[in-house]
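Q: okay, predicted coordinates and the sequence, questions at the end:
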Amino acid sequence: MAAPASDPSWSDYYQKVAQRPVRDLLIQVVERFPSPGVAIDLGCGGGIETSELLRRGWHVVAVDQEAAALNSTFGQAPPEARDRLTTQCAAFGSVLLPAADLIWAGSSLPFCQPEHFPRLWEQISTALCPGGRFAGDLFGVHHAWREIPSMTFVTMEQVQTLLQSFEVELLNEREEERQTAFQGIQHWHGFAIVARKPVLA
């Protein structure tokens, strides 16, 4: 997920970005694990990162509220790895996450409605196994889409509060002009995060 929730449709968006490369942030976090485990792709979109996780031997639960996203994700998945793929059609406000070693949310969490975000973050924190990692993006308050009331935007202070119970392995704030799929160049403000849930002694 990485387009504003308006025209064109999400299906159009998935087709537009189908050939984009796997996010570097996902590669970085996966390489921190000694072996594959269970991953959740939260807001899986067209399934590019899900497919990469499957190719690397992970079991993946792909979650999205759009049936088109799950159809695309299944179609993208390597046929020999589809037995390790589970899909869940659910909105962020009602999703129930299983236990996982990795929760990946590449630019999807900003599309959670603000009133549902605390519950979603609690789901993420609870679902992660000790030693597991969250990796993904949050949008900052200077983002071009900040006036969209159904989206969530955060300050650095709010990000730090969200991560206070985690071991922060990467927290990178970026503010730049960026090309988007349908809206041309937009002002982009966001936080890239890798955070590990501590192992209890």
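A: Now that the structure is in, tell me what you want to look at.

Q: contacts, neighbours, all on C-alpha from now
A: Noted.

Q: report the central residue of the chain.
A: For the chain, the residue whose C-alpha lies nearest the mean C-alpha position (C-alpha atoms, centre = their mean) is residue 105; its distance is 1.1 Å.

Q: does that one really touch residue 124, like I thought?
A: No. Residue 105 sits out of contact with residue 124 when judged by C-alpha atoms under 8 Å, with a separation of 10.1 Å.

Q: need the overlap of contacts for the two.
A: Residues touching both residue 105 and residue 124 comprise residue 134, with contact defined as C-alpha atoms under 8 Å, 6 or more residues apart in numbering.

Q: so how far is residue 15 from the closest residue to residue 123 other than its chain neighbours?
A: Distances taken as C-alpha to C-alpha, 6 or more residues apart in numbering put residue 97 closest to residue 123, at 6.4 Å, once the chain neighbours are dropped. Separation of residue 97 from residue 15 (C-alpha to C-alpha, to the nearest Å) stands at 27 Å.

Q: included below, for side-by-side comparison, is a second structure:
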Amino acid sequence: MDQIQQLIEILGRQGIHDERVLLAIQNVPRELFLPENLKSHAYENRALPIDCDQTISQPYIVALMTQALQLQPTDRVLEIGTGSGYQTAILSQLCRTVYTVERWEELGQIAQKRFRQLQLSNIETAFGDGTLGWPEHAPYDAIIVTAATPSIPAAYFQQLSSGGRLVIPVGGSDIQELTLAIRGEVDWTCSTLCGCRFVKLIGEQGWQET
């Protein structure tokens, strides 16, 4: 059995049951999103370092977050934290358009090259403060945040459609809870998916830069 099939089996045992999510993970080459010296580790079920002191998330966390969004082919998704672009590429397989915002322009430009290489034409990219979302394209059907925040930024409530899904790590600087939040008319309905550890979401409505 090759490495990708082994990973798919592991994810299945860990509770990833959405066949569309598993197929997206099978179809997106994770090694393309890694530095040269780490490509041989692409299908290990763990997070790995990338440029700018950021990380590419563990495949299980990518799959869990994606599955929780319950994406439909017509959905418009906002992603906060493009990073390597791997999560973005997975999302692009499952929805109409991904709008992704990255704080580090260097990372975002590398990700853009990868999207072109894979001929992913339904991804729009921007650079800036991800805690403010991307209001020009709102409302979104779903929002996914790949960095941790002490509380959910108000901008996300304003930019998500009623009944829309938000997946976001919430908590302290060292450990957080991966949270699924459903937007109601006046507030969120929240549930915890698992414990997690993400890099900080820096910005006006997140952690302040030190």
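A: Everything's here; your move. As the structure is a prediction and not an experimental result, all values here were calculated from the model.

Q: give me the more crowded residue out of residue 97 and residue 15 of structure 1.
A: Neighbours of residue 97 of structure 1 and residue 15, each counted by other C-alpha atoms under 10 Å, are more numerous for residue 97; the result is 19 against 11.

Q: pull the contacting residues for the more buried one.
A: 123-124, 127.

Q: gap between the helix ranked longest in structure 2 and the chain center?
A: Longest helix in structure 2 by number of residues (criterion: DSSP state H): helix 105-117. With C-alpha atoms, centre = their mean, to the nearest Å as the basis, the distance from the averaged C-alpha position of helix 105-117 of structure 2 to the chain average is 15 Å.

Q: structure 1: matching residues for the helix or strand immediately after it in the chain?
A: Next along the chain after helix 105-117 of structure 2, taking DSSP states H and E as the criterion, comes strand 123-127. Aligned by TM-score structural alignment, strand 123-127 of structure 2 corresponds to residues 85-89 of structure 1.

Q: next, the mean deviation of that stretch compared to structure 2.
A: Once the two structures are superposed, the average separation between stretch 85-89 of structure 1 and the matching residues of structure 2 is 0.9 Å (mean C-alpha distance after the TM-score superposition for structure 1).

Q: helices or strands up against the top strand by length along structure 2?
A: For structure 2, the longest strand by residue count, based on DSSP state E, is strand 160-171. Here strand 160-171 of structure 2 touches helix 59-69, strand 140-145, strand 176-183, going by 3 or more C-alpha pairs under 8 Å, 6 or more residues apart in numbering; DSSP states H and E.

Q: quick check: residue 71 of structure 2 touching residue 96?
A: No. Contact between residue 71 of structure 2 and residue 96 fails when scored by C-alpha under 8 Å: they sit 9.5 Å apart.

Q: these two - which one has more neighbours?
A: Neighbours were tallied for residue 71 of structure 2 and for residue 96 using other C-alpha under 10 Å; the higher tally belongs to residue 71 (21 against 16).

Q: can you tell me the closest non-neighbouring residue to the corresponding residue of structure 1 for residue 86 of structure 2?
A: Aligned by TM-score structural alignment, residue 86 of structure 2 pairs with residue 48 of structure 1. Computed as C-alpha to C-alpha, 6+ apart, the closest residue to residue 48 of structure 1 that is not its neighbour in sequence is residue 22, at 6.3 Å.
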